[in-house]
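>>> Provided below for reference: sequence and predicted model.
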Amino acid sequence: MSLKRHIPVLKVQNVLCMGSNPFWRDSNEMYTTNKRLGIHHVCLKTIDLARTVAFYIEGLGAKFLVEWGTDGGNDHAVLVDLGDGDIIEIFQSNDSFPMGIWQHVAIRTEDIEASLLKAEAAGATRRGQPMDADITAHSGEIVRMRFCFIEAPGGEMIEFIQDR
């Protein structure tokens, strides 16, 4: 299933770009921003690219950035932005996952209950109830948060974190 239904397509230097991103002046800038420190993206492999991308867009509110590769092929990939330039790269994979699967990805939220309900409506399964945590850092600072885990339709674990 093509993912092009979400946002109008624009072809830039042989890269299929879906819509625009306010964090980059053009579609190729995302590949040069890694000169700054920080995480550029997290990669996830899935056996059902369309379903996984739809979950991140519809269930987690991600923005569709770029799609490339051959439909159904192992080179078929999509970048989605979860907000603030936090990117997940999602690859179609018809093979086993030799590099393994991540343990979890933590996503910031301002309303953990609303995020959980939206994710569940898109096919996620809640793994426990939201909990409050006061974590004392080595510096003595106390980090206060509310968190809860979900399992996405593709099997990956996602943690929602809300400051409190």
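Perfect, thanks for sending it.

>>> please count neighbours and contacts with C-alpha atoms only from this point.
Will do.

>>> mind checking how far the helix ranked longest in the chain is from the chain centre?
Within the chain, and with DSSP state H defining each element, the longest helix by residue count is helix 112-121. The gap between where helix 112-121 is centred and where its chain is centred comes out at 15 Å by Cα atoms, centre = their mean, to the nearest Å.

>>> here's the one I want to compare it with:
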Amino acid sequence: MTAPMLNRGLDHVALHCYDLDATVRFYTEALGFRVAQEWSAPDAGVHRCVFLDAGDDRVIELFDAASTPPGGSPTGLVPRRRPTDEERADRAALVHFAIRTDDPVTLFQRAVAAGARPLMEPSVIETSGDVPMILHVGFVHGLDDEVIEFIDRPAVRH
């Protein structure tokens, strides 16, 4: 009998959203994601949640402001108490999440046009190390203060 595979890769990234409908529009219309499923689980503190298809059976999970998902605010989000960029950066364990693309510039521009705030204009970064890489990356603050990276990079060698 074969032992079960314990780590089958990253499953999802979850965001708590100040305005769920606006965030869904941002990720679908500007960034090309597709709504995969909408659900709720009131007994688990989830008023409204949307799974966005991120490809390869991976999702971005979006919770509405009233929800109290595990790891989120125990009282829901309060829009007037949004953290500053500095407070978020100083306290956040998750630095950013990245969306792989062949065209970081276009995706960056689409995100900004849809309401994201620029953090770092797309640029080329050359790395050193075991396997030097040339990365093309740009960063924005999303509608819910999440930091999104748009990246074109070579495949990681194992």
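Looks like it arrived, so ask away. The structure presented is a predicted model; accordingly, all values stated were derived computationally and were not measured.

>>> in the second structure, what stretch matches the longest helix of the first structure?
Against the second structure, the aligned range for helix 112-121 of the first structure is residues 104-113 (TM-score structural alignment).

>>> any buried residues in that stretch, and which?
Using 16 or more other Cα atoms under 10 Å as the test for burial, stretch 104-113 of the second structure gives 104-105, 107-112.

>>> show me what contacts the most centrally placed residue in the second structure?
If you average the C-alpha coordinates of the second structure and look for the closest C-alpha using Cα atoms, centre = their mean, you land on residue 97, 5.1 Å from that point. When the contact criterion is Cα atoms under 8 Å, 6 or more residues apart in numbering, the partners of residue 97 of the second structure are 13, 147-149.

>>> helix/strand/coil for the residue of the first structure most remote from its centre?
Among the C-alpha atoms of the first structure, the one farthest from their average position, using Cα atoms, centre = their mean, is that of residue 140, at 31.8 Å. Per DSSP: H, G, I helix; E, B strand; the rest coil, the secondary structure class of residue 140 of the first structure is coil.

>>> in the first structure, which spans are helices?
All helices of the first structure, identified by DSSP H, fall at 49-54, 112-121.

>>> mean distance, the longest strand along the first structure to its aligned residues in the second structure?
Here the longest strand in the first structure is taken by residue count, with DSSP state E as the criterion, and it is strand 125-136. Superposing on the second structure and averaging over aligned pairs (mean Cα distance after the TM-score superposition for the first structure), strand 125-136 of the first structure comes out at 1.7 Å.
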